[in-house]
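*Asks:* Sequence and computational prediction follow.
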Amino acid sequence: MNAFVLNRHGRMVFPSNIVPELDFSTVETLEQLDSVIQRDFETKAPSGTDILDKVRTGGYATRYALMRDLALNLFWANRFSITMYEKRPTRWADVPRNRPDVFLPVVEPWEEGETKVAAVREAYAALPAQWDAEVEDRVFGVLFDVFGNRKHHATTLPAIKPTVAEFLDKPGGLTFRLPSYDPDYPVYDYRDILDCDEEVPELEALHRWAMVLHNQYPWDRTQVELAEAGQLSDDDFVVVFTPRDKAVRDFLRRLEDGATSRPAPQPRESRQPARPYREVDVRRDFRVMPRLEALAAVHGDQVCSNDDLIRNTAYNWSPMSAAEISQKTGIEQRRYSSVTVEELALQAAEAALAKSGRGPEEIGAVLVCTCTSSRLIPSLATYLCGQLGMYQVAAAYDLIAACAGMPYGLADATRLLQEVERPVLIVCVEKFSDKIGNVRTSRMIFGDGAAGMVVGPAPEGADPDLLVMKTYASGPASEVNSILWPNPEFDNNITVFGPQVKALAGRYLAQMIEELSELPDPDGRAGSLMESVDLIVPHQANKTMVIQLAERAGLTADQLYFNIETVGNTSSASIPLAIHDAVRDGVLTEPARLFAPGFGAGAVAGYAIMRLDPAVVAVQTAAAPTAGEQPAASAAEPEPGELPKPSDDVGVAFG
């Protein structure tokens, strides 16, 4: 499924947030499925009894709050049918009796259903609108038509439906009976749902929810009854369930075969190293001094604002406003790319080579720092060699050091310089937008982007641009596994465990500052190396978190530079993108000493104390869209599975 599409209003839509989909290729057992269903549906969804109690105690302040609970309840009632099965109203006489892949839902009557429905109707009428009464009435009409005509209890629905033969063998079981069925009963087209357009982002998301839920019952809901097998006549219609795709069929076969999950191995208790690792003092430890010849940036071409996130709220997201996202993360928008990660990397590489004036035949090695590459063979680094026309280099490989990618890349490039004595091309590139799915915390934080750097030999006798470096890795297993991709428990999407990430970031940042505070300034300009730093450009993880951790370690917020407000967290690309933006925005106008610390997934970290001459930065001059800006022309709406077409802004940005 596409990471995002632009609808006919020029607004960004996330297809994976619209219809609940589970990746059953990663689910082995019913227990694993139950865990996912509980997390995504049951934890946040109120039961009908909960809604009734809340109505009676005055727990709803607005119509929107009531409607949101209705929608969550209905998603919960459809938790298995919407994720596992296709519904096919079929004439009872035409239903196959003995096929193993044709099922009939067995349901129980909804206890106090009429009372709950009446209470919701009356409560809605008495509550005030939160934003727009007309829109809220329209959305409520769709939701209540589903909720008010539901006949079955949601609590007792099993994941595995009985086959028709099993239904017939167990008298007393109830299933849906429709006295008639209109195959042309109106439903919302996929494009209708994409093009949903409301001024209030929260109402736009809720309207999409209502449209999806309406489509789960494509028949006259007022006529639905619950009937036993013996009460069905040949001309009655029943709702047959069939597996929605091959992955569900395979999952059902695994269950039939008695598949069991293997317990994960338990990690050992982590131990401190036998002795500390010393810093890498470039002038002390190396013969060939590194010179930063060029730095070029490629930002994502599409802006995804916090309002865009809210209007794309998925059924399994906790309520949060655009302002709350900003307050929690420091992010106002993030940038997504319409092109592949390979194209992003290539654009950054070409821009860096052009700025350095180097031809492909002059490059001695290519390093790509990424944790979101879509390829293993060939590596992204060797792919770039081929695309750039490099007949032979001494080394080309990918480095998976996540948010510490740039410090790791600079450290490896400096080592390679000693061997090849010719420039090394480093590309830091990430494309997160297509690896998030409907995971809320990841969608709030991550963006796409790339940066290219050329590190070459400094002239004989010249000072290096990279002064002191150090890399770190590992820690407690909980920190090592604090950011995961692919994660089977979250449909193979990237997931972030916030407390563990904050623990590792705080641990490393405090350690770096302590170590740098004990090192002398090699030029004697200040009392310590830390005091000699002109500007700190940290990994742009989460502005709110990083400032808190930095202040805890003795720094002040005005010592740090951030661009995360406009680009999001781009992992390995975040530091070089921030350096570029600091030059572009006039924060860095003359050579300066930077402290660039990175820390993140895998409990890796690293830093570089470096000299940055703004003259080596290839500053982007093309106009870029900002949050809220609409494309000049509406983009065509891709069908599911079709690649999104780049907007006109892509041509402006990248030619």
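*Replies:* Perfect, I can see it now. Numbering: from 1, shown residues only.
*Asks:* Please count neighbours and contacts with C-alpha atoms only from this point.
*Replies:* OK.
*Asks:* And the residue most central in space within the chain, how far from residue 58?
*Replies:* What sits nearest the mean C-alpha location of the chain, by CA atoms, centre = their mean, is residue 436, with 2.5 Å. With distances taken as CA to CA, to the nearest Å, residue 436 is found 37 Å from residue 58.
*Asks:* can you check residue 503 too?
*Replies:* In terms of CA to CA, residue 503 sits 41 Å off from residue 58.
*Asks:* And those two? Which one has more around it.
*Replies:* Between residue 503 and residue 58, counted using other CA atoms under 10 Å, the more crowded position is residue 503 (15 against 11).
*Asks:* isn't the more buried one right next to residue 478, touching?
*Replies:* No. Between residue 503 and residue 478 there is no contact under CA atoms under 8 Å: 9.8 Å.
*Asks:* Which neighbouring elements make contact with the strand or helix carrying residue 283?
*Replies:* Element membership for residue 283 (DSSP states H and E) is helix 282-285. With contacts taken as 3 or more CA pairs under 8 Å, 6 or more residues apart in numbering; DSSP states H and E, helix 282-285 sits against strand 466-473.
*Asks:* residue contacts, residue 136?
*Replies:* Residues near residue 136 by CA atoms under 8 Å, 6 or more residues apart in numbering: 63, 64, 129, 203.
*Asks:* Name the residues of stretch 391-411 that come out as buried.
*Replies:* 393, 396-411 (16 or more other CA atoms under 10 Å).
*Asks:* Quote the end-to-end distance of it.
*Replies:* 25 Å.
*Asks:* I'd like the distance from that stretch to the chain centre, please.
*Replies:* 24 Å (CA atoms, centre = their mean, to the nearest Å).
*Asks:* And for stretch 225-243?
*Replies:* 41 Å.
*Asks:* And the contacts of it?
*Replies:* Against stretch 225-243 from outside (CA under 8 Å, 6+ apart): 81, 84-95, 101-105, 109, 151, 167-168, 171-181, 249.
*Asks:* in it, what's buried?
*Replies:* Buried, per 16+ other CA under 10 Å, within stretch 225-243: 225-229, 232, 236-243.
*Asks:* Can you add secondary structure and distance to residue 41 and give those back as a markdown table?
*Replies:* Output for the buried residues of stretch 225-243, formatted as a markdown table (DSSP: H, G, I helix; E, B strand; the rest coil; distance: CA to CA, whole Å):
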| residue | secondary structure | distance to residue 41 |
| --- | --- | --- |
| 225 | strand | 26 |
| 226 | strand | 25 |
| 227 | strand | 28 |
| 228 | coil | 29 |
| 229 | helix | 30 |
| 232 | coil | 32 |
| 236 | coil | 32 |
| 237 | strand | 29 |
| 238 | strand | 26 |
| 239 | strand | 23 |
| 240 | strand | 23 |
| 241 | strand | 20 |
| 242 | strand | 21 |
| 243 | strand | 20 |
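*Asks:* dropping in the other structure now:
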Amino acid sequence: MKPFVINSHGRLVFPFNFLPTLDFSVMESLEQLDAVIERDFEAKAPTGTDILERVESGGYETRYDLLRDVALNLFWVNRYAFTMYEKRPTRWRDVPRGREDVFLPAVTPWEDGERKVAAVRDAYDRLEPAFGPDAEDRIFDVLFDVFANRRHHATELPAIKPTVSEILNERGALTFCLPGHDPDYPTYAYEQIRDASEDVAELEALRRMAMVLHNQYPWDRSQTRLEDVGALGDDDFVVLFSPRDRQVLDFIERVRDGGEARPRTARTPEAHKPVKPYPPVMVSRQFKVMPRLEALSAVKGEVVCTNDDVIRNSAYNWSSMSADDIARKTGIQSRYYTQRGLEQISLEAAEAALEGAGREPEEIGSVIFCTCTSTTLIPSVASWLSGQLGIQQTHGSFDVIAACAGFPYGLAEATRLLQEVERPVLVVFAEKFSDKIGTVRTSRMIFGDGAAAVVIGP
């Protein structure tokens, strides 16, 4: 579950859009991880060389365009650190040499690093601000400090880092080295990132990205150098990589041990047409008991998510867009979210429908619940609703999982049930997408939360 939060300014925030996480419990192989990383980090992020070429060709129109590319580049540079590891500066003499769950990255120097850094600095000074110079300067200061002190090449980074014992056996292997480390080096607390606020939606998203990237390097970055592991002194500090959780460590161990992934279907079977086409269902001709809409109710979320809110929460893997772009592409200006549970808004819709129809619980012959976002399998939500409404027994209370087709499927099934029970059927439709969309941009632009219910009587 990935719920939204309301920050101290009363604004919607989607924490998972700027704090990348992956579920390694479903990650079966290194190839699968590579595909996810390519989709979420590499597809939209420019390399340092890409940025340099765009600067030199005059491809940036505003400072914001440059800042955004630098931020996406740095998220890509940290793609495995974000999703798999925590960085822990440790004095070399205190580093355990034999543990299998402590890793020390081997890196190569950044090609043309000084040239790329100088190009970004010069380009920023030349370009005009897109929204506001003060806010853009604040963001640039944080981002550029990270970018300018980057030391390593990032095009080819292994997901699984060598253990300390392994890197000690690699002649000439380079790793990050610090002359010292302040454990109280200032970083941004989660609350500070959540409550970051800018007047311009695009800059608020970029500011959060900058703060998160700053936290990836909780030390004096200007003092970082690449050092041959064999030349490290006892009082030098190195940056150990520790798995973020047990699931990540299990994945690493499974890959290193050569464990096989669960078998998957090798191919999609050929689709076969039905023996004959399905004719339309002619209700007035084929059914004896005619359905009648007795009541319709709707419950919407209490939190409005505007297009500006979506842009304020632009994720590290989104293409650049504006609130106006969303409106132009979808016709949507806002969508409603709720902090209530899916079952709660469903119950509210069901109660309103029964009241509107003037029906008592004992009159209902069946309850159908249609959704694709329920997290409850047993008991069915329809059974739970029946109990909450005081319905002791029905001909059937069951869930239908049909996504967008839930409404017609539910009505069709209610019409068929009427032939058997000859009593009203309560059909409830509800979805709660706000805590399940994650960083999927197209879904975030469109879907919201809400419930509706109808009473179909004979």
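*Replies:* It's in. What you see is a predicted model; the values in this text were computed from it and never measured.
*Asks:* distance from the helix holding residue 283 of structure 1 to structure 2 after superposition?
*Replies:* Comparison of helix 282-285 of structure 1 with structure 2 after fitting gives an average deviation of 1.9 Å (mean CA distance after the TM-score superposition for structure 1).
*Asks:* of all the buried residues of stretch 225-243 of structure 1, which comes closest to residue 426 of structure 1?
*Replies:* Closest approach between those and residue 426 of structure 1, by CA to CA: residue 243, at 47.0 Å.
*Asks:* quick one: contacts for the residue with the largest distance to the centre of structure 2?
*Replies:* Among residues of structure 2, the one most distant from the C-alpha centroid is residue 288; the distance is 49.4 Å, by CA atoms, centre = their mean. Residue 288 of structure 2 is in contact with residue 419, counting by CA under 8 Å, 6+ apart.
*Asks:* Longest helix in structure 1, please.
*Replies:* Looking across structure 1 with DSSP state H, the single longest helix is helix 498-518.
*Asks:* In structure 2, which residues correspond to it?
*Replies:* Per TM-score structural alignment, helix 498-518 of structure 1 has no counterpart in structure 2.
*Asks:* the inter-axis angle of that helix versus strand 466-473?
*Replies:* If you take axes from the mean of the first three to the mean of the last three CA atoms, to 10 degrees, helix 498-518 of structure 1 sits at 140 degrees to strand 466-473.
*Asks:* Buried by neighbour count: which residues of helix 498-518 of structure 1 qualify?
*Replies:* Neighbour counts over helix 498-518 of structure 1 (16+ other CA under 10 Å) mark 500-502, 504-510, 512-513, 516-517 as buried.
*Asks:* Now do the following helix or strand past it: which range of structure 2 does it align onto?
*Replies:* Counting by DSSP H and E, the next helix or strand C-terminal to helix 498-518 of structure 1 is strand 535-536. Aligned by TM-score structural alignment, strand 535-536 of structure 1 corresponds to no residues of structure 2.
*Asks:* Tell me which other helices or strands strand 535-536 of structure 1 touches.
*Replies:* Contact partners of strand 535-536 of structure 1 among helices and strands, from 3+ CA pairs under 8 Å, 6+ apart: strand 592-600.
*Asks:* could you give me the residues in structure 2 that the strand it packs on aligns onto?
*Replies:* By TM-score structural alignment, strand 592-600 of structure 1 lines up with nothing in structure 2.
*Asks:* Report the next helix or strand after that strand in sequence order.
*Replies:* Counting by DSSP H and E, the element after strand 592-600 of structure 1 in chain order, helix or strand, is strand 604-612.
*Asks:* what does the helix or strand following that next one correspond to over in structure 2?
*Replies:* Moving toward the C-terminus from strand 604-612 of structure 1, the next helix or strand (DSSP H and E) is strand 617-618. Counting by TM-score structural alignment, strand 617-618 of structure 1 falls onto no part of structure 2.
*Asks:* Can you give me the neighbour number for residue 102 of structure 1?
*Replies:* 19.
*Asks:* which one is residue 66 of structure 2 nearest to, not counting chain neighbours?
*Replies:* Leaving aside its chain neighbours, residue 66 of structure 2 sits nearest to residue 60 (6.3 Å; criterion: CA to CA, 6 or more residues apart in numbering).
*Asks:* Number of residues surrounding residue 177 of structure 1?
*Replies:* By the criterion of other CA under 10 Å, residue 177 of structure 1 has 23 neighbours.
*Asks:* Pretty sure it sits against residue 224.
*Replies:* Yes. With contact defined as CA under 8 Å, residue 177 of structure 1 reaches residue 224; the gap is 5.8 Å.
*Asks:* and the gap between the residue farthest from the centre of structure 2 and residue 451 of structure 2?
*Replies:* To residue 451 of structure 2, residue 288 of structure 2 is 30 Å away according to CA to CA.
*Asks:* same question, residue 91 of structure 2
*Replies:* In this view, residue 91 of structure 2 and residue 451 of structure 2 are 56 Å apart by CA to CA.
*Asks:* who has more neighbours, the two?
*Replies:* Each of residue 91 of structure 2 and residue 451 had its neighbours counted (other CA under 10 Å), and the higher figure belongs to residue 451 (25 against 20).
*Asks:* Fine by me, we can end here.
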